[in-house]
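Undergrad: Dropping a prediction and its sequence here:
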Amino acid sequence: MAMDRSSGLLLHVTSLPSHGGIGDLGPAAYAFADFLAAAKQQWWQVLPLGPTGYGNSPYAGLSAFAGNPLLVSLEFLAEWGWMDRERLGELPGHDGHVDFEAVSARKLPLLEEAARNFLARRASHEEQGEQWERFERFRAANSGWLPDWVLYSVLRRKFGYACWNEWPEAVARREPEALEAARKELAAEIAVAEAIQFAFDEQWTRLREYCAERGIRFLGDIAIFVNFDSADVWAYPEIFDLDEKLSPVRVAGVPPDYFSATGQRWGNPLYRWDVLERQGFAWWVERVRRARVLYDAMRLDHFRGFEAYWSIPAEEETAVNGEWVKAPGDALFETLARELGELPFLAEDLGVITPEVDALRERFGLPGMRVLQFGFSGRGAHMHLPHRYEKNSVVYTGTHDNDTTRGWWEHGASREEKAAVEVYLHPGLDASEHGVVWAMIRAAATSVADICLYPVQDVLELGSEARMNVPARAKGNWGWRVGEGAWNDDVAAKLALLTEVTDRDRLPDEDSQEA
C-alpha cells in the first residue's frame, strides 16, 4: 500500500471525554478532529469498533461487522428528535475511566428507547422521512451481516447472555424453523437493534465526512480472530475449528514473549482455513469489504497469523503448549486483491517474526510496524530504532498494548535501556522534565518511515495511569479516558511545528494536484 509521508494520533473512540461515561461519536469526537487539524495530523487511528463482550476488549468483539451501540451519541439522537434532551441528565459526565457495566446499564435502555421512538415516528416530518429512507438503504446495503447480528444480539439477551452454544439446541444449531420462529417472536426487538446499527452508521459517516474535509483519514483495526461468543461463529460455525458439541477444539494466542512468560492464551476459535479456501474466502472478503466502508486504511492485527498461527489445545490454561500451523496468507491476500482491488493494509508484524512472515508482507507491499519503546532492549531489538527503518513502514512511540512512554520511562525501562535512550536521543532528552517523551516523538517524526503515529497519551505526556491495556491481564483494561479540556492550543501548535519541519504536513497544493 503506497503511503504519503504523514503522521497522526492513536485514540480509541471510547477514550474520548464524551458525556455519558464513555467516549462516543458525539461532540467530543468533533473536538478531537479539530485538534488533529490544528496539529496538522492526517490520521486518526482507532481500535476495532465492534460491540464487546466479557472483558470489554475490542479485540474480542461480539461481531466483526457491527458497530458498538455504546459508541452512539445520545446527544445527537436528541438533536435528531429520537429522544428528549432532558433524558441525558440520567447519564454520568465527561471525566473518569469507563465503567463498562454501569454505562451499559444506564445507556443501553436510553438507546433502545430512542430507537423505538424513531421506529414509531418514521414519517412524522420531512427530516424523519428522509432519515427513514436512509435507514431502508442501510438495511439493504448490509443484508449480508445485519440480520445475523441483530438476531444474535436479541437472542443473547433472551437467553440471559449465555454463550450461543448454551442456547436451546435448535437455535444454537440454526435450524430454519427455530430461527423463523425467533424472528417472529422477537420482531420488535430486532427492529430496535437494526435502528441502533443505523444510528451508528449515520454518526460514523458524518464524522468521517467532517474529518475528510479537514484532511484527516481513519486508520481502522482488523483483529485477525473473532470471539467464540459472537454472531460470526454462531452464523458460520463451519469455518471455525469446533467439535460436534460446537465447542472450540483449538484456540488462538501467542507463545511466551516480551509481554508474558506464559504467552497469551486469547481463547478465540481458530479458522478452518481449508474450508474458507474452498469457499473462496467469502467471509473474509465480506469482512474486509465492510471495513473499507468504515476506514481509509486498516491495520491487520497479528499479521504473523496469516503466515502461521499459534494453535493451542482448548483445554490448556496457558499458551505455553501450542504449535505453529501454516496459514494460506498468499491465497487469502490474492483473493482480497482480486475481489476488492488495492489492499489498504498496514501489517502489525510484532512478536515472533520469521523470514516467511516478512516475505508475505513484502510480496503484497504492506508496510510493517516499528515501536520505539522496543528498540533499546539490546542489539536484537535495534530494528525498532530509526537508523534501521525502511521508508515503507509505520513507526509508533508505543501502542495500545504498551505503557505510555512516560510510564515506561518511570517504571518499566531498565537501567541499560535508559542509558541507551540517553545516548541515542541526546541532546533532545531532558529526563528530569519528562523530556524523554517528546524526544521519542521527535525521533519517530524525523525518521524515514512514511507514517508516524503517536498515542494521545504520549502527546499529552501522561503516565502509567493512562495506559490502555496490559496484555494477559484479564480485568481492568480498556477504560482509560482523556480528561476534558486536554486539547489545548499549545500542544497543537507544538505538534504542528514538528509536523511541518519533518515534512509530514499536508502541502498546500496537494488537493489541487490530486484533482
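TA: That came in fine, so what should we check first?
Undergrad: CA only for contacts and neighbour counts going forward, please
TA: Will do.
Undergrad: what's the burial count for the nearest residue to E484 once chain neighbours are set aside?
TA: Leaving aside its chain neighbours, E484 sits nearest to P17 (5.5 Å; criterion: Cα to Cα, 6 or more residues apart in numbering). As a burial measure, P17 scores 29 neighbours (other Cα atoms under 10 Å).
Undergrad: List the contacts of P17.
TA: Contacts for P17 (Cα atoms under 8 Å, 6 or more residues apart in numbering) come out as G23, A28, H94, D95, R481, V482, G483, E484.
Undergrad: from those, which single one is nearest L462?
TA: Nearest to L462 out of those is V482 (Cα to Cα; 9.7 Å).
Undergrad: and the closest one, how many neighbours does it have?
TA: Neighbour number of V482 under other Cα under 10 Å is 23.
Undergrad: so who does it touch?
TA: Residues counted as contacts of V482 (Cα under 8 Å, 6+ apart) are S15, L16, P17, D95, A466.
Undergrad: Let's have the contacts of P17 in TSV, adding secondary structure and distance to Q264.
TA: Below are the contacts of P17 laid out as TSV (DSSP: H, G, I helix; E, B strand; the rest coil; distance: Cα to Cα, whole Å):
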residue	secondary structure	distance to Q264
G23	coil	28
A28	helix	34
H94	coil	33
D95	coil	32
R481	coil	25
V482	coil	28
G483	coil	31
E484	coil	34
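Undergrad: let's bring in a second one:
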Amino acid sequence: MLENNHEKKPKKYAGILAHPTSFPSPYGIGDLGKGAYRFIDFLANSGLNLWQVLPLGHTGFGDSPYQPFSAFAGQPLIIDLDALKEYKLLSEDDFTDMPEWDPVHIDYGTLITFKTKLLKLAYERFTDPDHEDGLSTDEEQMAAFASFKKDSSWLADYSLFMAGKDFHEGMPWYMWEDSLKAPTKRQRTTWEKKLANEIGYYDFIQFLFHTQWMAIKEYANEKNISIVGDAPIFLAWDSADVWSHQELFMLDSKGYPTEVAGVPPDYFSETGQLWGNPLYNWSKHTATGYEWWIERIKYQLTLTDFLRIDHFRGFDRYWAVPYGEETAINGEWKPAPGINFFTQLQANLGYDLPIIAEDLGEIDDSVIELRDKFNLPGMKILQFAFENPEENDFLPHNYTRNCVCYTGTHDNDTTLGWYQKAYEASKDKLRRYFSTDASDICWVMIRACFSSVANMAVVPMQDVLKLDSWARLNTPGVGEGNWAWRFEDKDMDTKLEERLFETAKLYGR
C-alpha cells in the first residue's frame, strides 16, 4: 500500500526518476554533493514530493546498478569529494591532474581510475596518525565509524570480498584458491590479517557513502520528499553475497551455478533472455525464516522510504535455465515461496509493506494475486499504452488508484525519442486519445501521468527536460554506453519549477 513511513493515510505523490549518477558535479559523475541537494531543492520548489532512484549499489562490470557487487554496499563513485576536502583528507593540490569531464556523459573508465585514486589517498590520510587536522583526529567521527562497522552485519563479508578481488586483480571469487573461495573460520582469519589494510579501505568508503546518503535522505524528508529505492531480485554471481552465502544459492561444490535466471521466449525475443544470475536455493532461505532477505529489505528501507522490487514475478515463479545453455529456451518454470515469504517479511517489518512491484512483461494470474494479497502497487507505463493499438491495461482509463504511473522508466527510450520512432498507428492513437497535435509530446505525457488516478506519478528527468534518444539511460541487451547520461545545473531553472508546480497542483498532487 502506498503509505510513506511518516503517513497514516495514502496520499497522491508526484515525482521525478533521476539516479544520483546523473546529477551535476565537477567530478565526472553525479554524486552526493551540492548537485544532489540542489536537485532536492528543485523537487521542493516544483511542488513535488517523490524522488525515485535506481539501485544504489557498488557497480561491477558494465557499470549497471542492477549487477552490483553487494546487495547492501553503496556506490563509492558517488561519494562527494568536496566533503573530503572539508574533512581535510583531500586538498586542492590532489586535483591538479583531474581530467576535463563531459558535463552530460560519464566516462566510467577514466572516472574509476581518477576517483579510486583519490578515495585511497583519503583513506591513507584517515589512517595516518601524523596527518594533521584531518578526520582521523575527530573523536566524534571516529566513534561514528566504529559504530557503523559494529552495526553493519554485512560489511565484513563485503570488505573481505572486495579486498580479495583486488588481491586477485579483479578475478571472480569462484576462480580463487580454496582457502578464500570457501574459507574455514581459521582460513578467513588468516586472510583478514593479510588484507587488513585493503579491508579497512572498503570499510571506510562504505562509512563515507552511508554518512553522506543518510544526510541526503534526512534533507529530502525534511522537505516532505520521500525516496523510492530499487532492489534487483537477483544478484550478480561475482558478488559478496553469493560468495559469503553459497548455501543460499543454486551452486555446485566448486561455486558454479547449477541453473541461472532468465525469462522464456516471448513476443520480444525468440530465444528469451539469459541473464545468467545464480538462482536462490529457496528451501534453504525458507529454513532460515528468510533471514538474509529480511535483513536485506530492512536495510534498504533505512536508506529509502519505498522500495521497488525488480522482476517481482520471480517471487511467484522463476524461469530456471541449466547453466551452460547459450539461450533461455531450455528452461522451466519453478515455484518460489511467494505468499509465505511476504507474510514473514510483513510480520518482521511490523507494518504494511512499502514495496512497489515491478509487474511488467508476461504476468499471469498467480502473480497478480500475490501482488494484490499484500496490496502492493504495480507499474503502469504510458508508452506501452500506445504501442498496443488495442484496448490494454496501460491506458489511463483502466488504472486503479493503487499503482504507479510512469511516462517511461530507465529501460525505455525517452518519451521524445520513443514518439519519434513510434509507428504511425501508435502516434495516431495517442493524438486522438489526448486530443493533441503532440507538438509538446513530453508534457502531454507528463500531464497524463499526473492527471491519472494513480497514487504515484513518476517522470524521468529526461522527459521533464524534453530530451530525445541521446539521453536514454539504458538499452536492454546492449552491453556498452549505458548508465552514462547526466544533466546540468542550468537545466533546473525557475521556469521549469513553475511549470511542474502548476501541473502538480492542477491535478491534486
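TA: Alright, I've got the coordinates. What you see is a predicted model, and the numbers here were worked out from it, not measured in a lab.
Undergrad: re the thing from before, among the contacts of P17 of structure 1, which one has the most neighbours?
TA: In terms of neighbour count, G23 stands highest of the contacts of P17 of structure 1 at 29 neighbours, by other Cα under 10 Å.
Undergrad: Please say which position in structure 2 it maps to.
TA: Using TM-score structural alignment, the equivalent of G23 of structure 1 in structure 2 is G30.
Undergrad: Would you agree its match is in contact with I79?
TA: No: shown here, G30 of structure 2 and I79 do not form a contact pair, counting by Cα atoms under 8 Å, at 9.1 Å.
Undergrad: where does R186 of structure 2 sit relative to K505 of structure 2, distance-wise?
TA: Per Cα to Cα, to the nearest Å, R186 of structure 2 is found 62 Å from K505 of structure 2.
Undergrad: Which of these two has more residues huddled nearby?
TA: K505 (15 against 10).
Undergrad: can you list contacts of the helix or strand the more buried one falls within?
TA: Here K505 of structure 2, judged by DSSP states H and E, is contained in helix 494-506. Outside of helix 494-506 of structure 2, the residues within contact range by Cα under 8 Å, 6+ apart are A14, F42, L43, N45, S46, G47, L48, R447, F450.
Undergrad: What residues does the last one make contact with?
TA: Applying Cα under 8 Å, 6+ apart to F450 of structure 2 gives the contacts A14, A457, T503, A504, Y507, R509.
Undergrad: Map the second one across to structure 1 for me.
TA: Think A457 of structure 2. A457 of structure 2 maps onto C452 in structure 1, by TM-score structural alignment.
Undergrad: cool, the fifth one as well?
TA: Aligning on TM-score structural alignment places Y507 of structure 2 opposite T502 in structure 1.
Undergrad: Need the counterpart of E277 of structure 1 in structure 2.
TA: Superposed on structure 2 with TM-score structural alignment, E277 of structure 1 falls opposite T286.
Undergrad: helix or strand for the alignment partner in structure 1 of L43 of structure 2, which one?
TA: Using TM-score structural alignment, the partner of L43 of structure 2 in structure 1 is L36. L36 of structure 1 is part of helix 27-38 when elements are defined by DSSP H and E.
Undergrad: Go ahead and confirm L416 of structure 2 touches S439.
TA: No: with contact defined as Cα under 8 Å, L416 of structure 2 does not reach S439; the gap is 10.2 Å.
Undergrad: Have a look at these two and say which one is more surrounded.
TA: Each of L416 of structure 2 and S439 has its neighbours counted (other Cα under 10 Å); L416 has more, 20 against 9.
Undergrad: Just give the closest residue to that one, not the sequence neighbours.
TA: Closest residue to L416 of structure 2 apart from its sequence neighbours, by Cα to Cα, 6+ apart: D468 at 4.9 Å.
Undergrad: What's that neighbour aligned with over in structure 1?
TA: In structure 1, the residue paired with D468 of structure 2 is G463, using TM-score structural alignment.
Undergrad: Contacts only, for its match.
TA: G463 of structure 1 neighbours (Cα under 8 Å, 6+ apart): T404, T405, R406, G407, Q457.
Undergrad: List the residues that contact the aligned partner of the first one in structure 2.
TA: Residue correspondence, TM-score structural alignment: T404 of structure 1 in this structure matches T414 in structure 2. Going by Cα under 8 Å, 6+ apart, T414 of structure 2 touches G408, Q462, D463, L467, D468, S469, A471, R472.
Undergrad: Go again with 10 Å.
TA: If you count contacts by Cα atoms under 10 Å, 6 or more residues apart in numbering, T414 of structure 2 has them with 383, 407-408, 420, 442, 460-464, 466-473.
Undergrad: same check, this time on E424 of structure 2
TA: By Cα under 10 Å, 6+ apart, E424 of structure 2 lies in contact with L430.
Undergrad: can you tell me how far it sits from P396 of structure 2?
TA: In terms of Cα to Cα, E424 of structure 2 sits 21 Å off from P396 of structure 2.
Undergrad: cool, H58 of structure 2 as well?
TA: Distance, H58 of structure 2 to P396 of structure 2, by Cα to Cα: 36 Å.
Undergrad: Look at the two and report which has more neighbours.
TA: More crowded of H58 of structure 2 and P396, by other Cα under 10 Å: H58, with 23 against 19.
Undergrad: Tell me, how many residues neighbour the nearest residue to that one once chain neighbours are set aside?
TA: Among residues not flanking H58 of structure 2 along the chain, Q75 sits closest, at 4.0 Å (Cα to Cα, 6+ apart). By the criterion of other Cα under 10 Å, Q75 of structure 2 has 24 neighbours.
Undergrad: Which residue in structure 1 aligns with Q75 of structure 2?
TA: So Q75 of structure 2 corresponds to N68, using TM-score structural alignment.
Undergrad: got it, and I199 of structure 2?
TA: Aligned by TM-score structural alignment, I199 of structure 2 pairs with I190 of structure 1.
Undergrad: So its match: helix, strand or coil?
TA: helix (DSSP: H, G, I helix; E, B strand; the rest coil).
Undergrad: Report the contact partners of it.
TA: I190 of structure 1 is in contact with P147, W149, V150, L151, Y152, S153, V154, L155, A182, R183, K184, I196, counting by Cα under 10 Å, 6+ apart.
Undergrad: And the second one? What does it align with in structure 2?
TA: Going back to what we said before, that points to W149 of structure 1. So W149 of structure 1 corresponds to Y158, using TM-score structural alignment.
Undergrad: So that match sits against D238, correct?
TA: No: with contact defined as Cα atoms under 10 Å, Y158 of structure 2 does not count as touching D238 (11.6 Å).
Undergrad: These two: who's more crowded?
TA: Neighbours per residue, other Cα under 10 Å: of Y158 of structure 2 and D238, the larger number sits with Y158, 25 against 22.
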